[in-house]
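Undergrad: sequence and predicted model, in that order:
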Amino acid sequence: MNNNLGTSERTGILLRIGTLELRCRAVCFDLDGVLADSHDHIDRAVTHWAASRRIGMDNLAEASRSLTDVEFVRMAAPHLDPETEAGEIQRIEYELAADTPPMPGALELYRSVPKRATAIVTSGSRHVVTRRLRSLGIPDPNILISADDVTAGKPAPEPYRAALRLLDIHPDDAIAIEDTIVGATSAKAAGMSVIGVGERLSRDWAGTLFETCVPTLRHVTAAAA
């Protein structure tokens, strides 16, 4: 984290989490589980798909929430065509996406950061993600990196590197907000600092993979620095 950013035309951002203050010039948000309360939709789509293919879902739910659909199918059912099967999962997700609620505190934080300093970095397919964002009231994000925009999804660093390139910003000057170890690993590999959000993340990760972890984004505020 670069807490002494020097002179720049880009407005600085101060993120406060309790007594902790983090300074940056851009914030990259994951979508599912960070901005969008969509894990239930993902679980329903994947469970329906798995049942129709007679595939057990033991220990696969977490992976379905953090990998691209194609990469998930390759892991869960390597004997099936990943593109075709991912398309079936996405068909169900798309039907559910029009009724996507926000995560607690997510929209308030997102809208408190200058739009030009934001990016959304997700493992979801672009047509599903776009529908989710419209449901959230974010029809035109500044930068959107989806599964369709990269060759290697999270946990590879490519999604966050793509966002940083479009933001035209150094990794030290950006913070990612993630709700999974897979997503945080991607951001960390791209050289970024990461805030973890969600009850499922152990605070034991704080100081290693994450700068800090919070139960919800209601615990994070943003202001000009």
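TA: Looks like it came in fine.

Undergrad: drop to CA atoms for contacts and neighbour counts, all remaining ones
TA: Will do.

Undergrad: in the strand or helix carrying residue 89, what's buried?
TA: Per DSSP states H and E, residue 89 falls inside helix 82-97. The neighbour-count check on helix 82-97 (16 or more other C-alpha atoms under 10 Å) flags 82, 85-86, 88-90, 92-94, 96-97 as buried.

Undergrad: next up, a structure to set beside the first:
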Amino acid sequence: MRAVLWDMDGTLVDTEPYWMATEVALAEEYGATWSTADAQHLVGNSLISSGHYIRERTGIPLSAEEIVERLLDGVVAQVQHAVPWCPGARELLLALKDAGVPCGLVTMSYQRFVAPILEHLPPETFRVVVTGDQVDQGKPHPEPYLTAAAALGVEPEDCIAIEDSPTGATSAAAAGCQVLVVPNHVPVPAGERRTFLDTLVGVTPAELAALPG
């Protein structure tokens, strides 16, 4: 294990409820409905893909790009009020930093949403940050993880990716990473290069490095 690559939403911070609440509010503003199943369908997707899905599903008179900006407005406001760290995630992240293991953040959220979360971490906790507005192909395409590994100067095969969604796990595995899946809001099927844990609570850097694969 030469580096650890972290997903953000649902893995590092439990912001999926923030996204879901913002999606419901946006749909209701235009007299449309939005279900839990609709929200779960978007978990792990690129924001622009989510914007297109919301537009097609609800028929609201906004472009996909405008929908993304409205979602970001709502979620950023909630994160600025409180950062909901996933159990054990922040502790493991800081332990990896103390152990000298390089970490990268690989998220489909945009930079303006990531920034207020990074403010709650020590400088250089993430040596590389790859956001959804920096790549041409979002998850489940391997580009985000390939980009992060290259920026860190390591091979994807030497990285452990921590993910919570089928989309993210597919992206990381396709890039060649060993994937630690910690399911959160949606189930993740078994697959190649995937190891599963119920929680990150109590996980140490040494235990992470000893994972199968």
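TA: Everything's here; your move. Here the structure is a predicted model, which is why all the values come from computation and not from measurement.

Undergrad: if we can go back for a sec, what range in the second structure does the helix holding residue 89 of the first structure sit on?
TA: Under TM-score structural alignment, the match for helix 82-97 of the first structure in the second structure covers residues 64-79.

Undergrad: how close does the matching stretch sit to the first structure?
TA: Averaged over the aligned pairs, stretch 64-79 of the second structure sits 0.9 Å from the first structure after superposition, using mean C-alpha distance after the TM-score superposition for the first structure.

Undergrad: name the residues that touch that stretch?
TA: 15, 18-19, 22-23, 26, 47-52, 54-55, 112-113, 116-117 (C-alpha atoms under 8 Å, 6 or more residues apart in numbering).

Undergrad: what's the PyMOL line that selects buried ones from the residues you listed?
TA: In PyMOL, this line selects whichever of those come out buried by 16+ other C-alpha under 10 Å:
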select buried, resi 15+18+19+22+23+26+47+48+50+51+52+54+55+113+116+117
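
Undergrad: what about the contacts of stretch 64-79 of the second structure, which are in helices?
TA: Judged by DSSP state H, the contacts of stretch 64-79 of the second structure include 18-19, 22-23, 26, 47-52, 54-55, 112-113, 116-117 as members of helices.

Undergrad: could you find the counterpart of residue 25 of the second structure in the first structure?
TA: Here residue 25 of the second structure is matched to residue 48 in the first structure, going by TM-score structural alignment.

Undergrad: tell me how many other residues surround that match.
TA: By the criterion of other C-alpha atoms under 10 Å, residue 48 of the first structure has 15 neighbours.

Undergrad: can you check residue 122 of the first structure too?
TA: Around residue 122 of the first structure there are 27 other residues, counting by other C-alpha under 10 Å.

Undergrad: need the counterpart of it in the second structure.
TA: Alignment note (TM-score structural alignment): residue 122 of the first structure maps to residue 107 of the second structure.
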